[in-house]
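1. give me the fold of what follows.
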Amino acid sequence: MRSEGTGPLAKAAGLLAVGAVVAAAWLAGRSAWAAQAGFSLLTLAIVIGMLAGNTVYPRVAVRCHAGMLFCKGPLLRLGIMLYGFRLTLGQVLDVGLASFAADALMLASTFLLTCWLGLRWLKMERQTVLLMGAGSSICGAAAVIATAPVLRAGADRVAVAVATVVIYGTAGIFLYPQMHAWHWWPLSDGQFGVYIGSSVHEVAQVVAAGKAINAAVADIAVTTKMIRVMMLAPFLLLLSLWLGRRGAPAPQGQTGQGEKEGEGRIVIPWFAFVFIGVMLFNSLNLLPAAWVAALVQADTWLLAMAMAALGLSTHFSAIRQAGIKPLLLGLLVFAWLVGVGGLVQVLLAA
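-> Coordinates of the predicted model:
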């Protein structure tokens, strides 16, 4: 790459490239197979973006660089903030203590297990492990891309983490309804909904798995899942404080001295606090329902643009270089979510 595209034209070109990928993802999402598989617009956006990013996009990448940075930066943070319009305080309180307990326990245990397995056993690179832990324990790809600015993680590492949560979260769409049908766990429909919401990766995957059983399970599963989403803000703050004490990971491409220079620096994820503020504001019901629906739809498109930009700037060579370890770590964490998530519900029901 000779130089990086800058200025208004480069930003416009990047936005146009991202918009084309999102449009393709939207069209693909309207197909019957995508709906049955539970593929969300965000998932399709990054998959199509990665395909384009490794075929046609490299020819124009230099001219689009500024637009890519804009989509992965300001647009992403705005999308995370507007995500608060999907929640109200009443929804959070209505699901009961069992959902809070299950979400908190699964989030903490899954993140800590991911870190221990990835760092101590598999000896993986720290940023990738932390991103995978965030995605597996909170809300899939959305948590990965929200955590990336706090870690100052590169696009390649983010893509590896997103790939694992998409793969294993999609497997959960098919597994959980079968476990319900086969009565693997002695749980009521309500308890099974909490089980899905507290252990499946993505919001869209929770919806798909719950609806494959019945509407009641789906409603409880989605509400439980949204509590996990709400926990993203305090998680990012705690992660930032922890990194500040230990020394923040160096930006991609820097080693050794880069980590020393970042030591003691706390990156405040201010957009996470705005996310909570938006949720509390939404709880007041001051805006017409149609406005809130429009804001939620706009937020979906903003996040889709961020995912598409991430896909376009990711190279398969980086994922190949990551090797089998991320897939193995993702599999082990998926087994933990399925097994321990069900056991937690059994114990809470006792």
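
2. only C-alpha atoms from now on, for both contacts and neighbour counts.
-> OK.

3. ok, and for the helix or strand that residue 242 is a member of, which residues are buried?
-> Element membership for residue 242, per DSSP states H and E: helix 232-246. Neighbour counts using 16 or more other C-alpha atoms under 10 Å place 232-233, 235-237, 239-241, 243-244, 246 of helix 232-246 among the buried residues.

4. let's see this one next, to set against the first:
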Amino acid sequence: MSKSKTVPENQLNKTGTIHCHPLLKLFPGLILAAILTAAATYLSQLPLLINMGLSVLTIAILMGIIVGNTLYPSLKPICGNGINFTKHYLLRAGIILYGFRLTFQQIADVGIAGILIDVIMLSSTFFIALWLGRVFFKIDSQTVMLIGAGSSICGAAAIMATEPVVKASSDKVAVAISTVVIFGTLAIFIYPWFYQLNIYYQWFPFSQVEFGLFSGSTIHEVAQVVAVGHTQGNAAEDTAVISKMIRVMMLAPFLLLLSDYLSRVKSKNCVNDHGKSPITIPWFAIFFIVMAAFNSFHLLPEPIVSSIIAIDTILLAMAMAALGLTTHISAIRQAGTKPILLAFLLFIWLMAGGLIINKGIHHLLS
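-> A predicted model of the protein is given here:
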């Protein structure tokens, strides 16, 4: 009679079940995130969603939320490790590779006016978010900072990049991203409508390039900027995208300054602190700048850069899907209307204040 095979003792855990290598535990979650990303990629190519300016990142988190509140609870025991890995490590890898979308030459393309407008809009929008969110709406600081980052820089990508710095929960991130989706989508319809009305009534003298700067410096998502600029001609679209990418480039210094600020606040609030607490440096933000600098030298062939950008989109979409899977709709409901109202007021500032700042800077430098 043949002897039955026994499992070596070192492959058994404390419960007597077969021990699985930690890396193997990641695969189910990675596969689930990849499936959702593939579906989101397909949907993002549909003409209707393209016209709405919904990027693959936005669709990925929406699909993640749907699956996360229906099927995922039963899949969590086998997929949880991979989803957490995706949400943390693939996110950081995606932000680092995001630098390949940028070059420092883009800064020169919009000139001093474009840079000043972007700096003023970013800083003013974020500080207004802090003031309104904390003083007026009494919203928790993490949610306020996430909404402020999403509105002032580059939408969902900025929110995802800010999450590790402020150490926010998935539910708060989802709330912040929902505000970007709502008002960024509204911008796709309002901005072209305003541009056509302005041509008819001649409220403000606006060239295509000036409208492109206005759009790029005030609209939330890159995809939404492309959708708006495309309706007004090539000059408006090109300028809008470049202006927007400069805002994206400001993400890294923003994260470094925010991290330094939070570290200082933590030191002051520490009763038993015997010295300054160390600054938590978001290293992925440093590498983001390094990648942008490297890409500025054009050392890699364009097809390779395009492939890197495609991989980056996949990584970020998988991270968004993972975020959605761990988001509870009940928590979004509990957040109430205050985050939406905050984002609405920021949207008004981006349009009205952005218009005033754009026209003022052009007037000063003309």
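
5. what's the TM-score here?
-> Structural agreement between the overlaid chains, expressed as a TM-score with TM-score structural alignment, normalised by the length of structure 1, amounts to 0.93; 339 aligned residues with a C-alpha RMSD of 2.1 Å.

6. now distance to residue 10 of structure 1 too, for the buried residues of helix 232-246 of structure 1, in a markdown table please.
-> Listed next are the buried residues of helix 232-246 of structure 1 as a markdown table, based on distance: C-alpha to C-alpha, whole Å:
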| residue | distance to residue 10 of structure 1 |
| --- | --- |
| 232 | 33 |
| 233 | 32 |
| 235 | 35 |
| 236 | 31 |
| 237 | 33 |
| 239 | 34 |
| 240 | 32 |
| 241 | 36 |
| 243 | 34 |
| 244 | 34 |
| 246 | 38 |
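
7. show me what the helix holding residue 242 of structure 1 is packed up against.
-> helix 141-151, helix 270-283 (3 or more C-alpha pairs under 8 Å, 6 or more residues apart in numbering; DSSP states H and E).

8. so the following helix or strand past the last one matches what in structure 2?
-> Okay, so that is helix 270-283 of structure 1. Under the assignment DSSP H and E, the closest C-terminal helix or strand after helix 270-283 of structure 1 is helix 289-312. Aligned by TM-score structural alignment, helix 289-312 of structure 1 falls on residues 302-325 of structure 2.

9. buried residues, the matching stretch. List them.
-> 305, 308-309, 312-325.

10. what do you get for stretch 279-290 of structure 1?
-> Of the residues in stretch 279-290 of structure 1, those buried under the neighbour-count criterion (16+ other C-alpha under 10 Å) are 279-283.

11. just send those back as CSV, with distance to residue 38 of structure 1 too.
-> Output for the buried residues of stretch 279-290 of structure 1, formatted as CSV (distance: C-alpha to C-alpha, whole Å):
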residue, distance to residue 38 of structure 1
279, 26
280, 29
281, 30
282, 27
283, 28
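
12. which residues are in contact with the residue opposite residue 59 of structure 2 in structure 1 once aligned?
-> In structure 1, the residue paired with residue 59 of structure 2 is residue 44, using TM-score structural alignment. Neighbouring residues of residue 44 of structure 1 by C-alpha atoms under 8 Å, 6 or more residues apart in numbering: 25-26, 28-29.

13. next one: residue 189 of structure 1
-> Under the criterion of C-alpha under 8 Å, 6+ apart, the contact partners of residue 189 of structure 1 comprise 216-217.

14. and the one 4 residues further on, by the same measure?
-> Residues touching residue 193 of structure 1, when contacts are defined by C-alpha under 8 Å, 6+ apart, comprise 210, 216-222, 224.

15. stretch 173-193 of structure 2 against structure 1, how far on average?
-> Compared with structure 1 after fitting, stretch 173-193 of structure 2 deviates on average by 0.8 Å (mean C-alpha distance after the TM-score superposition for structure 1).

16. so that stretch corresponds to what in structure 1?
-> Following TM-score structural alignment, the aligned partner range for stretch 173-193 of structure 2 in structure 1 is 158-178.

17. what residues does the matching stretch touch?
-> 37-39, 43, 128-129, 131-132, 135-136, 140-141, 144-145, 148, 196, 200-202, 205-206, 208-210, 212-213, 310-311, 314, 319, 322, 326-327, 330-331, 334.
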